[in-house]
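Q: Sequence isn't available, so here's the structure alone:
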């Protein structure tokens, strides 16, 4: 997003010819939508469209400025243009980037520093949007977002500013200074960009979201508004045109309240907030009192509008870094998030008063050759790169284990956790997140969009009993233990697991939408069970009631119980056992332990908070209410004691994330697993 206009003398832009207080108020609405959305205000589930509002505003203002220059001088002074843009945008952006790197080093897990540093360098090189696209970042669903993720929109605008003046200058030359013809050219390019956005959504959503070619149409729409308001069309002078501002405001509010993380975005849906913003800018220029200028011109909105750029820059690190310091995927409490959002306002005001305003009028840069501004911008970018490199080197020196080792501990009930991070930890903290069951690499674990019900079978002993493993990724966590048993010739294993898909006969959801591929996959696996009649079916599920499409908020266990009951009743013949879910850690194991090498108990979850008691009771009730002879297998006594569920037992990491076992620990559970299932196979 672009910085609001300020006077060359450094004061906030006063009412003057060409100044639009309604646009200043629109900036305020846009940044407040974004800040409140990032603060967790659920009712503004579509608040992320505030960035699209900024795109339209930026396209309108920059095109207006360039057209005035072409009209007045017949050319664009590129050096002066780029220098002025650099003075407006870069000082605040690069200062916040540098301070963010330092803050991340102080408070975030050292395991996250590489991601922070790479994001900072991409930001300093003005390509953060392409970095996030290459990382396949899902902006609306990212659970561990980068502290620089909000810089993607600045990358879009900086790249647009680099190309747009040249495009208009060439267009005016080709069209012989006819604004109308250039407007047609711009309309064509805008349409092509919009079409590319829509098409790319079905090919690679991150690239549709973050790349300039697929988002330039939003700034292009703002540019078309600039052409339109200069066209002299009669209807623009009608007071009734002011009603467009009210219609646009209503449309923007509707989008902010109705869009959510499940909305397919950008694509054609982005046209709604873009069109609403364009309508507000057009309507706000109409004569008379029928538009929304009075509402948007109130002093609070004018203040927020003036500091909107600085507010956008500082609000996101204020949300992400404190959240990362909790080492949990759970969002901060709403009161805390709102407090951080409120804190961003005075910090933004300071940034605006001390950096954004003064630098634009700094005589050393304004009165010297334009190359001096470019040199200063390059130096500031290099300073951010140097700071990031220094933090990376410092982070590399941080140990991820204590100096002590721990002896391997055989599997036993009520285990005591290791109080420190052993030097011989297996797997190490830097590898634990990737310690996945081999079923993933072998292509046997189905993705969320794969409904192929065929399983993968291992075990060479043709006489061994056949065991079906059926469920989601929590069922897959038990694959290494069962794989060991298959390699020992005790069982033949047929694995049937799928991401986020419960084996329960109940309507499920994924990303807020009906999970149809789960239903199809589950029905296919149930048919295979009926046809092959295995000796044992093991059901495994992540205890998360939010997976249910129509869960009863007052009694989430009811749908769980009914779904499991139905599944048990449909499995006719084979013995069935329900694996009790593993404990859910409150903190990310590797991130928390990296900051608590000598006090691992600070990371362990208390036992009373480790399980969803209502879902445990629901499973027990379902098993008790059916006459299928299903068993309930509770292996939690091997990784929890009376007080807690430790993250480290002996020298072994138990969890690879908040609620999945490491492959290393799961393989060590082969004998406890065999003791549980052997009687069921007799």
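A: Sure, I can see it. Everything quoted here is computed from the prediction, not taken from an experiment.
Q: can we go C-alpha only for contacts and neighbour counts from here?
A: Fine.
Q: Quick check: what element follows the one helix or strand residue 391 maps to along the chain?
A: Assigned by DSSP states H and E, residue 391 belongs to helix 370-397. Under the assignment DSSP H and E, the closest C-terminal helix or strand after helix 370-397 is helix 438-441.
Q: Buried ones in that following helix, by neighbour count?
A: Buried positions in helix 438-441, judged by neighbour count with 16 or more other Cα atoms under 10 Å: 438-439.
Q: distance between that helix and the chain's centre?
A: On the basis of Cα atoms, centre = their mean, to the nearest Å, helix 438-441 sits 25 Å off its chain's mean C-alpha point.
Q: ok now whatever helix or strand comes next after that helix, how far from the chain's centre?
A: Per DSSP H and E, the first helix or strand lying C-terminal to helix 438-441 is strand 445-446. Distance of strand 445-446 from the chain centroid (Cα atoms, centre = their mean) equals 23 Å.
Q: okay, now the one to match up with it:
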């Protein structure tokens, strides 16, 4: 990911304690303060991911495990429900404050086209499933992809930690019960349980990071080993007693390593696989070094009072720095901030973090009324959820009503692609009537057909997860497979209307960011495997026709190439008796054109980019023709662009959902030309 890749600590970050009283470890408090500084400065000034989030995961499990082990060995009740209420009572108030602040700034500074995403992420952030939402979006490239610029993206890690704060006490309680039943030491059972979690999760993490790193980055399962390592460290710590001179060296080595991880390693591209062991081992060295008592020990620096104070408000600092950064970039229409702007963002984040800690976190933490019993803790949790849920739900409902009213009154004035037919005379340009409404873009992504029936379902889970089917009544007159990535899938929109009229069956075989082609042409491992399975599936089922996108446009270069391996795959399908219809790719752009219109107006040059700068004069189909001469082509570029430009708005309809996907509304206006070219290509 880019500058806007995010990472996040949770209770390990900041003033919210992770458990009940533990032995005071000022170097751990300083360690997490330093880690949050890494996260903030790497994001704001260096546009990189620091690896600091992994350190927070380790610390959170380390402290939680210490607390629970002491409870069990001290004969105290774990009181899980009270623990969970206690934890989320401390964590949710700052979250509610930041979400309300972010929503307010969104209404003022953020284009309407981004509102649906931010509103949906508000629910995900509040209810601790943000990471799963982003994991789905990371492989869902047919949707508007603004995940890297969402002001709430950083909640993905908070969500993972919230999930682990529920899971870990359950595992510890189960370990205590098992130890009692087997009459063995509790620590031995905990060691076995978290050792197994470590091995299983790390193995899964390595495999998924290799096969689909974008999804793995947000997957809870690929992160559990980082928590498990923190738990194992807590268990091993009493037995790790190196001499003082060695601990002094370990402390500084650990600090130096963790500070340099973001520069030396590709955190965004290689984590959370085995490479993530580097910052975790580095942090472990610091924790094992502990309090050396040496004047030159790293712990002396980590126990520095300003760092301790920063540690107290590091949770709030993390919560605030990311929304402040992203909203600034959106407001200023920039991709990065300079040294001065970055310093201002850090200062504003520090002020907001200080006020949140002083006015929200500390009063609630010390309130005798709130802390008196679990019922009052539940009330605080309920109020925090309600304070955010009410405006989010109301905002979403208001946008829905507004969009329905405007759509009902504007339909007849939105010819879309029909306005590019030579000699067209009709509705004039009117920004008040533009469809779709920017606040309803979540409905504009073309979705796969419903899941495949037993007759057409693939055997492989990898293929089945992206299989959809539009069923015909009885025996279909024709069968069609749409195969490929989101640029192939989007043509399901006009084709399904034709299928309903002619009793055709359509099967969609889709994988985000994975274009269809011969698997011998290497892409990435999971994509190659998916392509082999897709090719085998089509050869087995022998549909009448296959539709796929066969070229790939490059934004801003005028370079358009044939999809690697597409011609080889097409030749195999044709030889097997299936017609292959190849669509030309639509133009792609460096920035979202719908956001361009919102910020600059429909007549701005930037919102009407040159056609030649983004597409070849003619599609590069010679290579396809050489290998598969019977391939048939469809090219709708003349009904997306004029001769000179590719406008953001055509016939009062927004053409693009984001930087490269057509809106469902515009695809519907392309129906007439798609239908003409389809019948011409197939001869049906």
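A: Thanks, I have it. Because the structure is a prediction, the values reported are computed rather than measured.
Q: picking that back up, what about the helix holding residue 391 of structure 1, how far off from structure 2?
A: Mean deviation of helix 370-397 of structure 1 relative to structure 2 after superposition (mean Cα distance after the TM-score superposition for structure 1): 4.5 Å.
Q: which secondary structure elements does that helix contact?
A: Here helix 370-397 of structure 1 touches helix 78-107, helix 113-124, going by 3 or more Cα pairs under 8 Å, 6 or more residues apart in numbering; DSSP states H and E.
Q: Other residues contacting stretch 628-639 of structure 2?
A: 417-418, 420-421, 567-568, 570-571, 574, 579-584, 586, 624-625, 670, 673-674, 677-678, 681-682 (Cα atoms under 8 Å, 6 or more residues apart in numbering).
Q: Report the separation between the closest residue to residue 480 of structure 1 other than its chain neighbours and residue 444 of structure 1.
A: Nearest residue to residue 480 of structure 1 in three dimensions, chain neighbours excluded: residue 667, at 4.8 Å (Cα to Cα, 6 or more residues apart in numbering). Separation of residue 667 of structure 1 from residue 444 of structure 1 (Cα to Cα, to the nearest Å) stands at 18 Å.
Q: What of residue 304 of structure 1?
A: 53 Å.
Q: Between those two, which is the more surrounded one?
A: Taking other Cα atoms under 10 Å, residue 304 of structure 1 and residue 444 do not tie; residue 304 has more neighbours (24 against 19).
Q: Contact partners for the more buried one?
A: Here residue 304 of structure 1 is in contact with 25, 27-28 (Cα under 8 Å, 6+ apart).
Q: most surrounded residue in those residues?
A: residue 27 (30 neighbours).
Q: Distance check, that residue against residue 310 of structure 1.
A: 12 Å.
Q: neighbours of residue 641 of structure 2, just the number please.
A: The burial count for residue 641 of structure 2: 23, using other Cα under 10 Å.
Q: Could you check how far it is from residue 235 of structure 2?
A: With Cα to Cα as the criterion, residue 641 of structure 2 and residue 235 of structure 2 are 64 Å apart.
Q: coming back round to it: name the member of the contacts of residue 304 of structure 1 with the shortest distance to residue 370 of structure 1.
A: residue 27 (29.1 Å; Cα to Cα).
Q: how about the closest one, what's its partner in structure 2?
A: Taking TM-score structural alignment, residue 27 of structure 1 has residue 32 as its aligned residue in structure 2.
Q: Over to residue 150 of structure 1?
A: So residue 150 of structure 1 corresponds to residue 154, using TM-score structural alignment.
Q: how far away is that match from residue 642 of structure 2?
A: In terms of Cα to Cα, residue 154 of structure 2 sits 41 Å off from residue 642 of structure 2.
Q: For the two, indicate the residue with more neighbours.
A: residue 154 (25 against 15).
Q: Wait, that one touches residue 321, no?
A: No. Checked against Cα atoms under 8 Å, the pair residue 154 of structure 2 and residue 321 is beyond contact range at 9.6 Å.
Q: Need the residue closest to the centroid of structure 1.
A: Nearest residue to the geometric centre of structure 1 (Cα atoms, centre = their mean): residue 142, 2.1 Å.
Q: before we move on, which element is it in?
A: Going by DSSP H and E, residue 142 of structure 1 is not in any helix or strand.
Q: which residues are contacting stretch 664-679 of structure 2?
A: Taking Cα under 8 Å, 6+ apart as the rule, stretch 664-679 of structure 2 contacts 415-418, 435-436, 444-446, 490-491, 493-495, 498, 634, 636, 639, 653-655.
Q: Mind checking which of those are buried?
A: The buried subset of these (16+ other Cα under 10 Å) comprises 415-418, 435-436, 444-446, 490-491, 493-495, 498, 634, 636, 639, 653-655.
Q: How much space separates the residue nearest to residue 480 of structure 1 from residue 428 of structure 1?
A: 16 Å.
Q: which residues of the stretch 201-350 of structure 2 fall in helices?
A: Secondary structure of the stretch 201-350 of structure 2 (DSSP state H, counting those that start in this stretch): helices at 220-236, 244-264, 267-270, 277-289, 298-302, 305-312, 314-332, 339-356.
Q: Compute the inter-axis angle for the second one and helix 277-289.
A: Between helix 244-264 of structure 2 and helix 277-289, the angle formed by their directions is 150 degrees, by axes from the mean of the first three to the mean of the last three Cα atoms, to 10 degrees.
Q: and residue 532 of structure 1, how far is that from residue 573 of structure 1?
A: Counting by Cα to Cα, the gap from residue 532 of structure 1 to residue 573 of structure 1 is 10 Å.
Q: what do you get for residue 630 of structure 1?
A: 11 Å.
Q: Over to residue 225 of structure 1?
A: Taking Cα to Cα, one finds residue 225 of structure 1 at 69 Å from residue 573 of structure 1.
Q: repeat for residue 408 of structure 1
A: Taking Cα to Cα, one finds residue 408 of structure 1 at 41 Å from residue 573 of structure 1.
Q: okay but residue 111 of structure 1 is in contact with residue 592, surely?
A: No. The pair residue 111 of structure 1 / residue 592 is not scored as a contact, 9.8 Å apart, by Cα under 8 Å.
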